[in-house]
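[1] give the three-dimensional model of this entry:
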Amino acid sequence: MRAARPSTVPSARAGSVGVLAAGAIAGFLARRRSWLMAQRDVMGSVLGTLAFTLALDTSGPA
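    Purely as a prediction, here's the structure:
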């Protein structure tokens, strides 16, 4: 008797849900330019803050 292998279906389903959600968000942003600009500004600020924090980090490797 062989042991049952875990199914890859749940991970494929989760991946496809992520792809569909990303497509829906992209479509929403494409139809609403003001939201697209706001999203761009917010993400630019988040990534800029992260870069600044990493540049000033003086701790050694974990």
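
[2] for the rest of this, base every contact and every neighbour count on C-alpha atoms.
    Will do.

[3] Met37: how many residues sit nearby?
    12 (other CA atoms under 10 Å).

[4] with Trp35 instead?
    The burial count for Trp35: 13, using other CA under 10 Å.

[5] helix/strand/coil for Leu20?
    helix (DSSP: H, G, I helix; E, B strand; the rest coil).

[6] one more, for comparison:
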Amino acid sequence: MSMTIKAVRDDNMPSILISFDLERKPTFLVISILLPTTFLSLLNLLVFLIPVDSGEKISY
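    Model (predicted):
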């Protein structure tokens, strides 16, 4: 992130111009959204590998 501040004088009216430059971080997207989603999707597929005779599949 970078920030620039410039004082501008136009038509006898003082003003300030503030500019922000932001940069994306794609690794944040991968770590926070894509990896957990992929992990949970694969975990859901493992449900079909549980044998039918194993008893109750969901317990509290």
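
[7] any idea what the TM-score is?
    Once superposed, the chains reach a TM-score of 0.45 (TM-score structural alignment, normalised by the length of the second structure), with 38 aligned residues with a CA RMSD of 2.6 Å.

[8] what residues are up against the closest residue in space to Lys6 of the second structure that isn't next to it in sequence?
    Closest residue to Lys6 of the second structure apart from its sequence neighbours, by CA to CA, 6 or more residues apart in numbering: Leu17 at 5.1 Å. Contacts for Leu17 of the second structure (CA atoms under 8 Å, 6 or more residues apart in numbering) come out as Ile5, Lys6, Ala7, Val8.

[9] what's the answer for Ser19 of the second structure, then?
    Contacts of Ser19 of the second structure by CA under 8 Å, 6+ apart are Met3, Thr4, Ile5.

[10] the first one should be in a strand, yeah?
    Yes - with the criterion set as three-state DSSP, the secondary structure at Met3 of the second structure is a strand.

[11] from Ile18 of the second structure, how far off is it?
    As defined by CA to CA, to the nearest Å, Met3 of the second structure lies at a distance of 7 Å from Ile18 of the second structure.

[12] which element is the residue nearest to Lys6 of the second structure on?
    Using DSSP states H and E, Leu17 of the second structure sits within strand 13-21.

[13] which SSE is immediately downstream of that strand?
    Scanning onward from strand 13-21 of the second structure (DSSP H and E), the first element met is helix 26-29.

[14] that following helix: which residues count as buried?
    Within helix 26-29 of the second structure, no residue counts as buried by 16 or more other CA atoms under 10 Å.

[15] check stretch 15-22 of the second structure too.
    Judged by neighbour count (16+ other CA under 10 Å), stretch 15-22 of the second structure contains no buried residues.
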